[in-house]
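Engineer: Everything below, folded, please.
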Amino acid sequence: MLKCSALIMSACLLSACTSAVGQQTTAANGEPVAGGTVRIGTTSDLTPALVFSGTKASEQTLTGLVYDTLVSYPADSLDPQPRLAENWEVSPDGLTLTLELRKNVTFHDGRPFTSKDVEFSLQTYSDPAYAGQLARVAQLITKYDTSDPHRIVLELEDRANNIFDLFSIVPIIDKNSFDQWVNGEEYIGTGAFEFVVWYPGSRIEFEANKEYWDGAPAVNGAELLVIPDQQTQFSQLRSGQLDLLADALPRDIKAVEDSPTFNVVTTQGTGSMVYAGANVTAPGLEDPRVRQAISLAVDRDRIVKEVYQDRARATSLPWPEYSPAYEPSADAPQRDVALAKKLIDQVGSIPTITISYGSNSLEHQDIAQIISANLAELGIETKLEPVEYTTMISQLRNGSFPGLWVLGHGFAQYNPATLVTSAFPFNSIKNSSNFSHDAYAADVQRSWRTTDPNSTSALDAYKDLNKHLLEQSFVIELASPDSEFITSGNLHGIGWSKRGELDLSDVYFTQ
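Structural biologist: Below you'll find the model as predicted:
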């Protein structure tokens, strides 16, 4: 009797599971419906002080939903497209920019958008206190003419070939509520979704902006749910408790890529990279030969295969293949343990090296373990140190890592000068590795001031930058993962910015 009951129960469970899958498949292929709330899972909570930096999915989701930028870039180019700026003119010397602003745009509280808001946003972003990684670019603006509410004229102290990168990244914020911004209490923009409330450690709620200048979203709203454990996130997606994973594991993506009940979305053009940084002032890492040896010893092919399930490309330089700075002959990482040992022998005894990684990232944990095993082959002892993500970003900004660290970086998808003038790991003035090098700084300036980022002189500057990056190895590139996320099969129309922010303005559900 017990055996019979067990068989009946098993059959019922199988039937229920099959029925649920069938319902999900039907919904994925169903008719569009209005309404619904997009539930997004992320591992890290919002950090108000880092909203401008966009270092985590939580900050990027907030800016992508709530705010607009002056221009946007298509996924496949750096040809700026109108957003809040409808058209623009650049003077022949590149020092004056006139932007014509869109009329009849309002903030979520009903206040009209004007040129004064552009001035406030760019000036605020330029303040290093707010962690905007392109602050150095914004600081080039020396004068703002806002006499016309629908036009702004900017004057620069010097030419910069990435000024439109800045315009595509800086969110246009509301000056009247900025005191609440810094406390995480209020975020008022002109975007497709309005901020409702943030419950720290739990979730952020958004509702659709029915008065959005580019058309009201079809869904009612969105929720960003903080779920620190990536395995739990995936389970909740599969059970229907989530609609989208902002930071899914490659193995989970691989598990559902052929399933009709889920969508795997590739965010082309967003240039994701994973790297090992080196604090060049930390004991054992001062000598570039040690850093070169680490780069030679790291088994990138193993990282690509085991950690990223072959959904990545091994790299030794930070550029995506479509970047003008990409050099196929230079970006050809080869593991050479014998040469790495020779370099270590030249230096002598190496103290124990700490390898830090985000405590909520299984990917980075696995990479840190592989690097540790690789360095053991060189006779270098390591200490693995999991660190809470917000603390890691603080260490990244302040250059206070005790040794090596594993993280991801962006900005290589923009004009090459943006990475080396702006990104925390690479900034030639102040970077996370405490690396200072006159020739590197000079070549950064060459890459930045050249009017045409695709010119011969610019390409020559990029080659010199690549030599510095390989010889100094203060940033050790590891892999370029495929930029992907998972959604439920009945969620459609997702877009993204060049930066990787979610664009839900055109999403809809089917049933």
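Engineer: From now on I want contacts and neighbour counts done on CA atoms only, so please keep to that.
Structural biologist: Fine.
Engineer: how about the strands in the stretch 51-200 of the chain?
Structural biologist: Taking DSSP state E, counting those that start in this stretch as the criterion, the stretch 51-200 of the chain carries its strands at 71-72, 81-82, 85-90, 96-101, 141-148, 151-156, 193-199.
Engineer: where's the third one relative to the chain centroid, distance-wise?
Structural biologist: Relative to its parent chain, strand 85-90 has a centroid offset of 27 Å by CA atoms, centre = their mean, to the nearest Å.
Engineer: what angle do that strand and strand 151-156 make?
Structural biologist: With axes from the mean of the first three to the mean of the last three CA atoms, to 10 degrees applied, the angle from strand 85-90 to strand 151-156 works out at 40 degrees.
Engineer: now what about strand 85-90, what contacts it?
Structural biologist: Residues from elsewhere that reach strand 85-90 (CA atoms under 8 Å, 6 or more residues apart in numbering): 70-71, 96-102.
Engineer: and if you look at the last one?
Structural biologist: Outside strand 193-199, the residues within contact range by CA under 8 Å, 6+ apart are 65-66, 108, 184-188, 204-209, 221, 505.
Engineer: picking up where we left off before, reformat the strands of the stretch 51-200 of the chain as a markdown table; add mean neighbour count and distance to Ala293.
Structural biologist: A markdown table is the format used below for those (neighbours: other CA atoms under 10 Å; distance: least, CA to CA, whole Å):
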| stretch | mean neighbour count | distance to Ala293 |
| --- | --- | --- |
| strand 71-72 | 22 | 41 |
| strand 81-82 | 16 | 44 |
| strand 85-90 | 16 | 46 |
| strand 96-101 | 19 | 46 |
| strand 141-148 | 15 | 42 |
| strand 151-156 | 20 | 42 |
| strand 193-199 | 21 | 46 |
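Engineer: how about this one, so we can line them up?
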Amino acid sequence: MNEKNYWQRIRKQQLSRRRLLRAGGRAGLGAAGLALVGCGGDDEQQAVAQQRQQQQHQQAMAQQQDQHQQDQPQAQQQQQDQPQQQQQQEQQQTAAAAPADDARRGGVLRIGSDIGLSTYRAPYLSSSAHIPLYIPFWDTLTKYSPDGLDPQPHLAESWELNDDQTMLQIKLRPGLEFHNGKPLNATEVKRSLEAMDDEGVANNQVKGIMTKYVSAVDVIDDVTLQLHLAWGGTLVYDVLNYAQIHDVDDIPNLDGYSSLNGSGPFKFDPSSYQVDQYAAGERFENFYDPALLDGIEQYQFPDATAMSLALGAGEIDLTNRLPKPDYERFNSDPDFTVVVAPPTLAIWVLGMVIPNENGGHPAFADPKVRQALYRCIDRERVANETFEGLALPKNILWPPFSPGYDEARDRDYFNPEEAARLLEEAGYGPGELTIELGHGGGEANEIAQVIQAGAAEAGINLNIQLYEPAVARDRFLNAKHESYLSSYAFFALHPQTLPVMNFQMRIPNSCAFGPDYYQALIDSFGTAESDAQRNELLEEFNTLLDNEPWIAPIVTRSDIWAWSSKFTGIEFDVLSIPSMQRIHQV
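Structural biologist: The predicted structure is shown next:
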């Protein structure tokens, strides 16, 4: 990997100790989502210890993403869900929160966003752009850790799978409340989970896995639920990670936000709400882990550039959409902390659409043509030129901690000569293919030009076509493209989840790939009765992705978070979702 790359520089320790300490680890977030804990006080030894811990995390995370590392173990995540371990985790969280005394309480964090609460379709997340908007107000039963797919306690205190992994028993923390004081008990959690299948809820991706994985929810007592699993195993934690717990009776009020009876660390102030402009919340004192901040404010802007200007002018304190051209300016300014979010939230992919009644291209009916285009993508060049080293090349879909990760497959596939050979074997003569974009140019156009150059070396005349976003979305959802560039989320979840929920993997999908044997493989995931069977199916899935690719991963998406250095304590999980509870003023 080119050492100009952000992640490679971290691994080689080319970021100075002074910058790391001053920024509180601003450049140190790798795949495992380093928690940024500020130095805060006057204790120099504590600051040095924190800095040393950050560097150790940084090195470990960057090594995890290094495609050439020799000692990467096969990532077979096995969650056995020991209640004792969960109690230990909670004790560790409590110990970590111990310094949260009155001296660190106070302050209001002003959050900038280029998307408003009015676009959030309760009750479940459908876009990563909503992350800064919903995490203050709603919480989930569990969240994944900073290191991998092991669930951590949130509203749930403990949980346990039965022996054949077909039933999950969940214990809630005692005494939970919604923001208006209504008991947040097992009955309300059941209602919230089941509301995902209501007709009025958009058919988003999280809804897809809830209705597939969970066949029934039983209430045992006020703090105990049983989830009956249609698909056995640990896949259900993918649902729990994203399913915000709502007061179902209050969901209709979210149309105009006349009220928001949430479950998270901040209580929404309906009197503050201005549609697509402003919203505010104050600390919810009865939360199981009360926030340190007094409150949060959310300001909406027309685009990322406007947010960047507002951040620089001191009008907001945080944004998760810092434009790439502004990275160096803010990163070199000690008044700001800048972090490239863990490269696990989303990736850029090339979709190759099988001929169908709506569109596609006849050449893509032959898997060898799709394999050839896969080998026309210079991922290193895209990462280091288009994204200026702030992205990681993605040779395969899965990150190293995924149960589906295979180190032998994680290699550089860019090889125009091999692509030309595959095209010759497929009988592909002189012709044209079109790659379609719905992002109005920008990064997508630059990526397309790199692919265009690689394709030309292999003998493919690749055209680039721009569409208005609304038109592109229709073409995407209905498999009208010949090929396309898109952002691809949820790839860091369990591999079995993608063909259930992701628009580019499930049947029907945006690439019109849906042979009977693919559907049979998906169905087999649900009937597997042991980890050994599941692992065999994952190997079969990887082989299918190798031999008949319809999606070609390119690079991680470089989401840049930036905030005023007056604040610290932002902690990310492995999927790039931050926690609000430990944020505080320095």
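Engineer: CSV please, covering the strands of the stretch 51-200 of the first structure and showing distance to Leu244 of the first structure.
Structural biologist: Shown next, in CSV, are these (distance: least, CA to CA, whole Å):
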stretch, distance to Leu244 of the first structure
strand 71-72, 23
strand 81-82, 27
strand 85-90, 31
strand 96-101, 34
strand 141-148, 39
strand 151-156, 38
strand 193-199, 17
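Engineer: Out of those strands, which gets nearest to Val38 of the first structure?
Structural biologist: strand 193-199 (11.7 Å; CA to CA).
Engineer: Can you show me the strands along the stretch 301-450 of the first structure?
Structural biologist: So, for the stretch 301-450 of the first structure - with DSSP E, counting those that start in this stretch - the strands run 312-314, 353-358, 382-387, 404-409.
Engineer: export these to TSV and tack on mean neighbour count and distance to Gly493 of the first structure?
Structural biologist: As requested, the strands of the stretch 301-450 of the first structure are arranged in TSV below (neighbours: other CA under 10 Å; distance: least, CA to CA, whole Å):
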stretch	mean neighbour count	distance to Gly493 of the first structure
strand 312-314	21	25
strand 353-358	23	31
strand 382-387	17	36
strand 404-409	23	26
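Engineer: which one of these lies closest to Arg291 of the first structure?
Structural biologist: With CA to CA as the measure, strand 404-409 is the member of the strands of the stretch 301-450 of the first structure nearest Arg291 of the first structure (9.8 Å).
Engineer: State the span of the second structure onto which the closest one is aligned.
Structural biologist: Matched against the second structure by TM-score structural alignment, strand 404-409 of the first structure falls on residues 483-488.
Engineer: Average offset of that stretch relative to the first structure?
Structural biologist: Mean deviation of stretch 483-488 of the second structure relative to the first structure after superposition (mean CA distance after the TM-score superposition for the first structure): 2.6 Å.
Engineer: Could you list the residues in contact with that stretch?
Structural biologist: By CA under 8 Å, 6+ apart, stretch 483-488 of the second structure touches 346-353, 360, 433-437, 444, 448, 504, 557.
Engineer: which ones among the residues you listed are found in helices?
Structural biologist: Among those, DSSP state H puts 444, 448 in helices.
Engineer: sorry, back to before: Lys305 of the first structure: which of the strands of the stretch 51-200 of the first structure is closest?
Structural biologist: strand 71-72 (34.2 Å).
Engineer: Skipping its backbone neighbours, what lies nearest the residue nearest in space to the middle of the first structure in space?
Structural biologist: Centroid-nearest residue in the first structure: Gly410, 5.1 Å away (criterion: CA atoms, centre = their mean). Nearest non-adjacent residue to Gly410 of the first structure, counting by CA to CA, 6 or more residues apart in numbering: Ser272, 5.4 Å away.
Engineer: Next: Ile303 of the first structure.
Structural biologist: Per CA to CA, 6+ apart, closest to Ile303 of the first structure is Ile367, 6.4 Å.
Engineer: so where does Leu465 of the first structure fall, helix or strand?
Structural biologist: Using DSSP states H and E, Leu465 of the first structure maps to helix 456-472.
Engineer: with the second structure superposed, average distance for that helix?
Structural biologist: Looks like 2.6 Å for helix 456-472 of the first structure (mean CA distance after the TM-score superposition for the first structure).
Engineer: quick one, longest helix in the second structure?
Structural biologist: As assigned by DSSP H, the longest helix anywhere in the second structure is helix 44-65.
Engineer: Next secondary structure element downstream of that helix?
Structural biologist: For helix 44-65 of the second structure, the succeeding helix or strand toward the C-terminus, using DSSP H and E, is helix 83-97.
Engineer: What is the next helix or strand after that next one packed up against?
Structural biologist: Downstream of helix 83-97 of the second structure, the first helix or strand assigned by DSSP H and E is strand 108-113. With contacts taken as 3 or more CA pairs under 8 Å, 6 or more residues apart in numbering; DSSP states H and E, strand 108-113 of the second structure sits against helix 131-134, strand 295-300, helix 304-312, strand 318-319.
Engineer: Output the residue interval of the first structure matched by strand 108-113 of the second structure.
Structural biologist: Going by TM-score structural alignment: strand 108-113 of the second structure matches residues 37-42.
Engineer: Tell me which residues are up against the matching stretch.
Structural biologist: 57-58, 219-228, 233, 241-247.
Engineer: how about Val137 of the first structure, what's its match in the second structure?
Structural biologist: Checking TM-score structural alignment: Val137 of the first structure goes with Ile209.
Engineer: separation between that match and Phe491 of the second structure?
Structural biologist: As defined by CA to CA, to the nearest Å, Ile209 of the second structure lies at a distance of 14 Å from Phe491 of the second structure.
Engineer: What of Arg110 of the second structure?
Structural biologist: From Arg110 of the second structure across to Phe491 of the second structure, the span is 30 Å (CA to CA).
Engineer: can you check Ala472 of the second structure too?
Structural biologist: Ala472 of the second structure is 22 Å from Phe491 of the second structure, by CA to CA.
Engineer: who wins for proximity to Ser168 of the first structure among the strands of the stretch 51-200 of the first structure?
Structural biologist: Nearest to Ser168 of the first structure among the strands of the stretch 51-200 of the first structure is strand 71-72 (4.9 Å), distances taken as CA to CA.
Engineer: By how much does the closest one deviate from the second structure on average?
Structural biologist: Mean for strand 71-72 of the first structure is 1.6 Å (mean CA distance after the TM-score superposition for the first structure).
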